[in-house]
Each structure stands twice: as C-alpha cells, then as structure tokens.
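Asker: any chance you can model this:
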Amino acid sequence: MDGFFAQALVLLGATLILLPLFQRLGLGSILGYLAAGIAVGPLGLALISDGTHVLHFAELGVVLMLFLVGLELAPQHLWAQRRSLVGLGATQMVASALLLAAVFLSLGLDMRVSLAVGAILALSSTAFVIQMLVETNQLGTPHGRSAFSILLFQDVAVIPILLLLPVLAGTGSDEGGPQLLAGLLALAGMVAAGRYLLNPWLGWLAKLRNRELMSASALMLVLGAAALMEHLGLSMGLGAFVAGVLLANSPYREQLETDIQPFKGLLLGLFFLAIGMTMDLRLLLDFPGKIALYLVILLGTKALVLMVISRIRKATWRGTLLFGMLLSQGGEFAFVLLTQAVTLNLVDSTLAGQLNLVVALSMACTPLLLKAVAALWPEETRTPRPDLEEEAMPSHHPSVVIAGLGRFGQITARILVGRQIPFTALDSDPDEIDLLRRFGNEVYFGDVTRLDLLQNAGLEHARVLVLAIDDVEASMKTASLVQHHFPKVTIIARARDRNHAFRLRAQGVKLVVRETFESGLLSARLTLTELGVPESTALDLVRSFRALDERMLEEQIEHRDDHAKLLETSARGREELSALLKQDES
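Answerer: Model prediction:
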C-alpha cells in the first residue's frame, strides 16, 4: 500500500487486532507490536513493502522515552547513582564486548571484525528493556535501576564505538577528536541553556496560557536536543536524556511530561512495529544454522556476564537469572552501527544482514525468556530487603497533593513545610510558582483539570488532595475527576462562597472549607469583645452560630435548586438564631 494515510490505517488496524490478543495471552505489548509488524510487512501480507522509512521516523519514540526518563532523574539523583552508572555500565560493556569478540574470533572471523561485532552486540535495547520494566512496574526496583544504569552507560558508550569503527577499518580517525570535542561542547552548552534559558522561556510561554504552544515547545525542546546530537554524529537519545535531566527540577516538569507522553506512546509502539517489519526472516531459510548459533551466542554470552555481575552484587539466584535475561538482547543502535561498519568496508553486507536479524530476534526472545523464568521459578513471598549496593532513591510520590498555591493553599503548604511533610503542588500561575519556589517549596506548573497531569503528579499514590484553586468551575471539574479516577484520595476542598460549598457537598465532597467563614467568625468574636461582651460569652455565641449555620447548610443542600425552599429554610434559620441569641443574652 502506498501513501501515508493508507499505511497508517494498516498499522493501526494490525495493532488493534493483535495487541489485545497478545496482552490477553499474557505475552505483553512488545511481542504484539512485533507480530503486527511481521504480519503487515514484506514477509507477511506485504501491505507495507518497506519498513525502513517507518523505522527511521519511529526512532523518535525512543528519543521521547529517554527524555521522559531524564525528567524523573534530577541531577542530584543522577550523581547519587554515579557508582552504578560507571561501575555497572563499564563492567558490562567491556566484559560483554571482549567475550563476544573472543567467541566470534574462534568462529573464524577476522580480529578487527570480531572486535567491531563484539562492541556492537554488547549494546542492549533501551526501548525494549524500559518498556518491559514500565509494564511490570519494576523500573523503580533495585534491579530495574541497575538495568537503567547499564542502559544509560551504553548510550554514552555509543560515542567511543563510533570512533572505534574507522580505526578498526583502517581508515584513520582524524575526525574522532574534533567530533568528541564538539559533542562535549554541545553538552556543556545544553547544561548552560538548561540552567539560564529554558525555565524563563517556558515561564513566558506559560503566561500566554496556550496549551498548544506548550506542547509545541516541549516537542521542539526534545527534538532540538536530539537533532543537535545526531548532527554531531552522536546518539539522539543521549541528547534527549540530557535535556530531560536538565529540566527534572523545573516547575514545568509535570506539564512537559503530560504533553510528551501521548506522542511517546504512539511513536514507541510504531518503533516496535517497524522492527517487526524490517525483520528479514528469509535469512532464516538461507542460513538457519548460523542465525541460530549467533542468536545463542548473543543471548548466552551477555546473560552470563550479567549474571556474574548480579551474583557479585549478592542478588538472589532468581533475580540473577531475570537480570541476565532482561539485558541479553541486542540494541536498536546496532542497526545504525552495522550500517556504518558496512559503509567502512569493515563488515560485509551478508554478515551485517545476519546480525541485524539476530538482534531483532533477540528482542523478540527477551519477553518470552522472562515469561519462562517467571513461570518456572515463581517469586517467593518474603519481606523485601534493601539492596546494599544501591543508593536509595527518594520517592517521587508524596502523600499530599496541593492543587492551587494562592493565598489559600499556601497556608497549608507552609505548615507542611514546617513539619517537614513532603507534598507535590500544582499551580497555573507562573509568577506564583517562581515566588513560592524561592522559599523552598516544590511547585510545578500545570492545569489541574487535566486527568493526565493529575496522574503524572502521582495522585494515585497520595492520601490527600487539598483542592485550593480559585476558579469555581475548575474546582468542580477537578473534584469530579478525582472522585471518579482516584476514589481512595480524600479531598479537602476550598469553597469560595456558600453556593460553591453547596455544589461540592452535593457532589459528595465531605471536607469543604469556606474560605471566608472562619475569618468571619473570628471578626464577629473580636467585635463582640470590643463592645464589652465577656470573651466566654462571645466564644459561646460564635460556637452556637457555627453549629446552626453548618446544620442549615446540610439542610439547604437538598433544596439548593428550589428557591422557595431556600427562602423558607433561611427564614427558619434566622428565627432559630434570634431565639438562640436571646437565650444566651438572658
């Protein structure tokens, strides 16, 4: 099928048919995407003749994924994990590359070719591994963080591998030094821009209150960083990840994550589809023995290295096996590096085609291997023990979320800060955010009426939502969203006036605070004492009025739309109040 529109329909149709089936069978979404890609690709129904151009476009999904991962890792958290990043990553890369090179050398390949193949196959798939960890909620676990540390180091290791290939090909590396220097300068420039330019620019855009502009700026930021790195011959994902890390402490982090997330999901799915379409399964018929041997070598060698590392770190045997399987596949960057090796006449096209298929098959095998280990070796129920080798990462999901940090919400926030109780706060006023962050508060920009933003803010993990926004309709919409999607979260809602309180209580919000009610009661008590009324009497009067007014409010909620009934209850309330005050006076 020709044409973008027709191909999009084909890809969506295949996904909607096969993805639910694979998830229903418990095989996960990744295998579903791969199967859909094979089905519509050249070796399936041939509805799409060439998946290569789709793959190039879909690589943006990996770029966006790495940006979102970077947003979750503030620089101080990244620095706290430096031992894992360098120690784990370097050990895995060097050991895997040398061992793979030795195996391929023993199979008769040239020394230079063996070293190149070993270095290329030592890389694992960031897209596959992180997606599997996210689907199984294991990204924050010790082995999930260890896996991510290795993946991040591998992304950086792409730079020396790119410089190594021309040396092995015998074409020299005169451009290697300037290329590496340019990359370092670009990273330094990104750090400077992130510190001094990005937040003011995003703040200016936020004041325009245009959602499309914020989405466009988020995409421009990610793609610009990725394009800069690609232009310098480095990893696009590295640029996107660094951009995410630089904005991890930004007040606009939650909004950026919310805007990027839908694009990431679609493009990452398209990436897996494209991998399936580009798998040249005909090579299995031409070279079945070699493909099978290379696949076993790749999976077995990398799994062995990873398992040794895991055992040295005193992981359980089951965890060791799972860790080895998790990162045993080849990486998506292998396709790019193998193409580069062919261009340099270092690797012949036949071997490169075989290895491309081996990498793709290894990706497809990873979820199956993990499923097999989980099925054959069920996890024992036990008290979790912290990994002594892992630096603890702070929770990103405090138990309190404050929506709106104006004159009302910031009082709760300041008291929580004084008690050292962590909270996540959201506000849509950039000026208010800048002011409050100067006092040490963690405040983020965002529209709290958006469900995706509330999810990204971690509301599902919270116990309390302080709904302190000023706009009545936005308050009602947010309360409805929270009640429907986060029923276990207790809402403490600010009411601007009596009618707003009516609507909140009628909707089922039990803890409603009328913003002027308490101050009005205090004013009445002070007035009475200034007029000579004894303080104990003034306190009793105010307490009696509060009880009567709360009872009237409950009664009027039922008749809030009946004007005649409201007038009747109000008149009766005035009579009761008059009788009550006369009784106190006597």
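Asker: please make it C-alpha for all contacts and neighbour counts, starting now.
Answerer: Noted.
Asker: residue 250 in helix, strand or coil?
Answerer: coil (DSSP: H, G, I helix; E, B strand; the rest coil).
Asker: got it, and residue 346?
Answerer: Going by three-state DSSP: residue 346 is coil.
Asker: so it touches residue 169, yeah?
Answerer: Yes - the pair formed by residue 346 and residue 169 meets the contact definition of CA atoms under 8 Å, at 5.1 Å.
Asker: who touches both of these two?
Answerer: residue 112 (CA atoms under 8 Å, 6 or more residues apart in numbering).
Asker: neighbour-wise, which of the two wins?
Answerer: Higher neighbour count among residue 346 and residue 169: residue 346, with 22 against 19, using other CA atoms under 10 Å.
Asker: list the contacts of stretch 178-186.
Answerer: Against stretch 178-186 from outside (CA under 8 Å, 6+ apart): 159, 228, 229, 232, 233, 234.
Asker: neighbour count added to the residues you listed, as TSV?
Answerer: Formatted as TSV, these follow (neighbours: other CA atoms under 10 Å):
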residue	neighbour count
159	18
228	19
229	21
232	16
233	17
234	24
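Asker: could you also give me the structure for this next sequence, so I can compare it with the first?
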Amino acid sequence: MSLLIQLTIILAFALVLVPMTKSLGLPSLLGYVITGIMLGPFALNLIDLSVELKQLQHLGLLFLLFLVGMQLHPARLISIRKQTLQLPIAAWLILSSLGTVLGVFALGLTVLQSLVISGGLSLLSFSLLQQQLNTILNSRITQKLTQFGLVQSLIAAIFMAMLPLFNMASPQHGLAYVMSLVAAISGLYLLQRYVLQPVFDLLEKTHTHELILASAVFSASLSFIALEALGIHATLAAMLAGFLISDSRFEQRLKLYIRPLQGLVFAAFFIVLGLSLPLQRIVEQPLFLGLGLITLLLVKMLLYVALNRYFKASWPDSTLSAAALLSSGEFGFILLYMAFEKQIANAALLEPYLILLMLSFLLSPFLFIAVQRYLLPRLQQADTGSQHLVNAPLLIIGFGRFGQLVARVAHLQHTPFTAIDSHLKADLALEAYGGSLHVLDATDATQLETMTLAQVKVTVIAVDDVEDNINIVRYLQLNYPEIELFVRARDRHHAHLLKDLGIAHIWRETYLSALELAEQSLASLNKQDEPLMTSIEEFRIHDQTLQRQQQHIEYDDTKLYQTQEAALDELAYLFQQDAEFKAKRLAKLKRDLSPSTSQQMKLDDL
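Answerer: As a prediction, the model looks like this:
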C-alpha cells in the first residue's frame, strides 16, 4: 500500500475519532493515539507500520521537542519562583527514587534500568498538560502548572543529556562528552546572539519577511546538525535547538508561523505511536500492568497532593493540580527509546513499561475530568464551609515590613485591624494590640472566599509580588466594590498597572510612603486629620529613637535578624515598645515640632 493511501485512511479515521474525543471533553491527543490503535494490527489492521511512517513519527517527535525547547526561554525560566521550582524537582526525585528502589528489589532490574524506567514514568506529558490547561479557568493555577511542566521538561533534558555518561567506556570519555556538550551549547548561543541575530535584523530592515522563517529554520537546523555531529542524541539536539532559537527576538513571530503545523506534528507522532504499540503485552501480563497502573497513578496523586499541601495550596487547588499532572508521556517514551538504543535494556524488557506509560497517558484525562466535575465541587464546598469572620474595619493583606508598619500605627490609633498572610505562624499574638491574624493565601481566590468582609471598610494591600498584588486587587474590586483599597506598589510599572485598574490610593514602596499610607487609610476611617498628623509625627520620632537603640544590639555571625523567626520576634518587641509609647502618649507629653525638626526627620528617614 502506497504512503498516500495510508495517509488518506489515517486522515479519514482521525476526522471521525478526534472530534468524538473532543466532544467528550477529552484532549485531542487521545483521539490521535486511539486512531493509531484502531488502524493497527491489534484492531482493524488497515495500516502496516512502514519505514516511511516510522520516519514521519521520528520527524514529528523531533519537531515536538523543538517546540518544547522553545518554551524554555531563559527569561521565562528565571522568572519561576523558588517555591514553584522546588515542587516539580521534589516530585520527580521522590517518584524516581521510589521507582528505582521498587525496580531493583521487587522487579529484579539493574539500578540503571530501574533508574531510566522510573525516571521516564515520573515525567509528565507536557503536550497533554497544555491541552488540559485549556479547561482550567483559574489563571493562577494554569500559570503554576505551566511552570511545573517547564521545569519537568528541563529535568528531562538534563536527564537525557546525562544518560550517555552511564554507558561510557571510561571516565575520560564521559568528561570529553560533557565538555563537548558545554562547548557546543556555548558556541551555538554566541553564534545565535552575535552572528545570526544581526542577519535577522538586516532581513527585517529590508522587509523580506518571508525569509525570516527560512532564516529561523536555518538557525535551528544548524544547531541540530552541530549537536548531532558531536554525538548528542537527536531528541536532545532538537530540544536544545528550540531552546537556542527561543532567545531570538523573532521568537514570537516564529511561533505564529509554525502554530498551524503544531497540531499536525502532534497528530503524526501520536498516531504512529498508537500504531506501533505492542498491545499483546496487555493479554500476556494483565496482572502486572493492572497493578502497575493503579500503583503509578495512586502514588502520583497522593504525592502531588501532599507536596501542594506542604507548599500551602488549598485542598481544591492541590487536588486539581495533582489530577492534571498524572500522565506520563513523550519524555518517558524518549527515555525508554534511548535505553533500548544505548543497550541498557532489550525490547522485551522495555515493552511492558511502554504499555504502562501509554495506559497512564490514556487514562489520566478521564481521571482529570472526574476530579474536575465531581470531586472538586465537593472540596470547594467543604473549603468554603469554614468561614473566617473579619470584624475589624481595617484589613491588611500581606503582613511584611510594610503591612506591619500600618498595623503598628493602627494600634496607636485604637483602630482594630485584621492581617492576612500565608507565611506567618498562626500563633502570632496580635490580639493584645487590637489585631487578629488569619494564615491564608490571599492569592488563592478559594481561600479569599472563606473570608466574610462585611465589616471591612478599608483594605491595605501590601503584597510584594506584582502579579499576586494585581490579582488580589481585581478580586476585591469585583466582589467588594464598596471597600476602599489602599495599595502598595513595588515600582513605577506596578503603579501604572494599578492606575489602569482605577486604583486611586497608591503608594510606592518606601518607609515614608508606608507611613503616609497608614495615615491616609486611618484618616479615611476616623475622619480626624489634624490629631492623626500629630500622631504620625510622634510615631516617627518614637520609631527613629527605637531604631537608634537597635543599632547598639550586637548580632552574631548567622545574622539572625535576616530570618523570619527573628523578624517576628522583632515585631513582637516593636509592638511592646509601641505599647509603652502609647501609654506615654496618654499622659499627653508635649513636644515642640518645629518646621526645622520636621525637615530633619524627613532627611533621617531618607
């Protein structure tokens, strides 16, 4: 049968099966795999796995990894926060370690075989994750899961790069391989940045836009050929080529050009993968594959939920995130293929694990839909059932140095306040100072929904992260338009974003702006401008005196004042000193605040 007839039959089945899977709310990738299985030797047997189809699958895999590499833009990786970086690394290390131990002691595998197989099964399917994210409406969770996928893609690239080291004849060969890899990537990066980029700029100036795509393809092909010539595996070379091209200023335009091809690439790879699956293993080893699939999915689910809870995510968010990350996918397939190619294990040994990987790929979307439709609403209802009543008129979201200063001034003005922060201990005693603390993640809308804010008149938003700050502002504007918002801005750009949202009260981050914010927010509550201005001036004198006293405290080499525990101890000390100062104020100690004295205090503050 000619290749043209084979492709026609494949397209005919895909045009029926893929829309059916989409109508069920399932990712289209499942439709492609099912198409391959239906046409394969274990179903209708209409298509033979020819050499041409294998080549098409290989090209599809390389292009898929090229697209994944383009996602790993250096700036995008640098922007990932430490907590978001820790979760995927910890998850992969724990899963691969458990799998390695199980493989060695229970399945009789060698350490290297067990490490490669468990490492591949522990990696998620980034392409499947991207399609599942389209069904999640929470942009914060979507961003978090996308970053999770990027980090695991980076782990996969590092693992693929290090795998040949286990099969080297000598340590000298391994060192030579590592040095050639570093030299090739460095050289190609410099070539891309300082040679090819000026060529792209010249093409842009000459308005030959049709050649920009050709130049980008040339750059990617050059990177791929150079890496493969140095003995670097083709799959890793494709991924690194995408990573290098992502640093180009024409990255977004290139993505726009190749976006129509992306679906066809996914289709080619997953359809041929479905055709080539050794499904006879399901009949030969049903008990092993059944127990293995249940164990893999259950361990992944429990571990991801536990890690998300450890990093202070809510139960609904933890469960939804875990369900989205269950599938193994293309990275596991590549590692199993590399294990066969490097003669780490034979085909008979690897085939059951390939079937296990694909069963995980096929079943995980059904579990994700079940969690999203049936389990998640119950968790959200239970989570919102425990309401937190806020009786104070002043709410402070973000209880760092900025929010703490507002709280101290509120305490001196006999104004009750409520603080929200997810990084403090619940036993922090604020009641003696007219306040209360709720340990919640204000960036999580489901946790904010547990707050009853009917008594709140003014909210001070002092969250440091710009994106989290903006999300909180949007939530409060949408759900509590009657609350007056006083927002701390990190920089000029943040202030511009807040202005665009219609926020009238914005203070950029300095000590003086924190004092002014405290003054204005409390003035809005108390409507007593003159006495409050006097109180603020007295507070500044008191705080400067206190700061001069603290300069004489000797700290040890560990610099305890930089730790969170020491900062909270210092806050308790400051509240105590403020209380003593408050008592002295009640005695109406008078001080002459001359203009020259006030000007000198401002200079001291700066």
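Asker: follow-up on the earlier one: taking the contacts of stretch 178-186 of the first structure as a set, which two sit the farthest apart in space?
Answerer: 159 and 228 (14.1 Å; CA to CA).
Asker: which one is residue 240 of the first structure nearest to, not counting chain neighbours?
Answerer: residue 67 (4.8 Å; CA to CA, 6 or more residues apart in numbering).
Asker: hang on, isn't residue 54 of the first structure packed against residue 274?
Answerer: Yes - Residue 54 of the first structure is within contact range of residue 274, at 5.9 Å (criterion: CA under 8 Å).
Asker: more crowded one of these two?
Answerer: residue 274 (28 against 18).
Asker: so that one belongs to a helix, correct?
Answerer: Yes - counting by three-state DSSP, residue 274 of the first structure falls inside a helix.
Asker: tell me the counterpart of it in the second structure.
Answerer: In the second structure, residue 274 of the first structure lines up with residue 272, judged by TM-score structural alignment.
Asker: residues contacting the nearest residue to residue 104 of the first structure once chain neighbours are set aside?
Answerer: Spatial nearest neighbour of residue 104 of the first structure, excluding adjacent residues (CA to CA, 6+ apart): residue 114 at 5.5 Å. Shown in contact with residue 114 of the first structure (CA under 8 Å, 6+ apart): 100, 101, 102, 104, 105.
Asker: give me the subset of these lying in helices.
Answerer: The members of these that map onto helices under DSSP state H are 100, 101, 102, 104, 105.
Asker: show me what contacts the third one?
Answerer: Taking CA under 8 Å, 6+ apart as the criterion, residue 102 of the first structure is in contact with residue 114.
Asker: and what of the second one?
Answerer: With contact set as CA under 8 Å, 6+ apart, residue 101 of the first structure has these partners: 111, 114, 115, 116, 117, 118, 119.
Asker: picking up where we left off before, from residue 52 of the second structure, how far out is the match of residue 274 of the first structure?
Answerer: Distance from residue 272 of the second structure to residue 52 of the second structure, counting by CA to CA, to the nearest Å: 11 Å.
Asker: do the same with residue 123 of the second structure
Answerer: The value you get for residue 123 of the second structure to residue 52 of the second structure, if CA to CA is used, is 29 Å.
Asker: more neighbours, these two?
Answerer: More neighbours surround residue 123 than the other of residue 123 of the second structure and residue 52, with 26 against 11 (other CA under 10 Å).
Asker: how about that one: what's its closest non-neighbour residue?
Answerer: Nearest residue to residue 123 of the second structure, sequence neighbours excluded (CA to CA, 6+ apart): residue 328, at 5.8 Å.
Asker: quick one: contacts for the equivalent of the one you found over in the first structure?
Answerer: Aligning on TM-score structural alignment places residue 328 of the second structure opposite residue 330 in the first structure. Shown in contact with residue 330 of the first structure (CA under 8 Å, 6+ apart): 121, 122, 123, 124, 125, 298, 358, 359, 360, 362, 363.
Asker: so which of the residues you listed hold up in the second structure?
Answerer: Retained in the second structure by both residues aligned by TM-score structural alignment, their matches' CA atoms under 8 Å are the following of these: 121, 122, 123, 124, 125, 359, 360, 362, 363.
Asker: and the residues you listed as a markdown table, adding secondary structure and distance to residue 420 of the first structure?
Answerer: What follows is those, written out as a markdown table (DSSP: H, G, I helix; E, B strand; the rest coil; distance: CA to CA, whole Å):
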| residue | secondary structure | distance to residue 420 of the first structure |
| --- | --- | --- |
| 121 | helix | 48 |
| 122 | coil | 45 |
| 123 | coil | 43 |
| 124 | coil | 41 |
| 125 | coil | 40 |
| 359 | helix | 49 |
| 360 | helix | 49 |
| 362 | helix | 48 |
| 363 | helix | 45 |
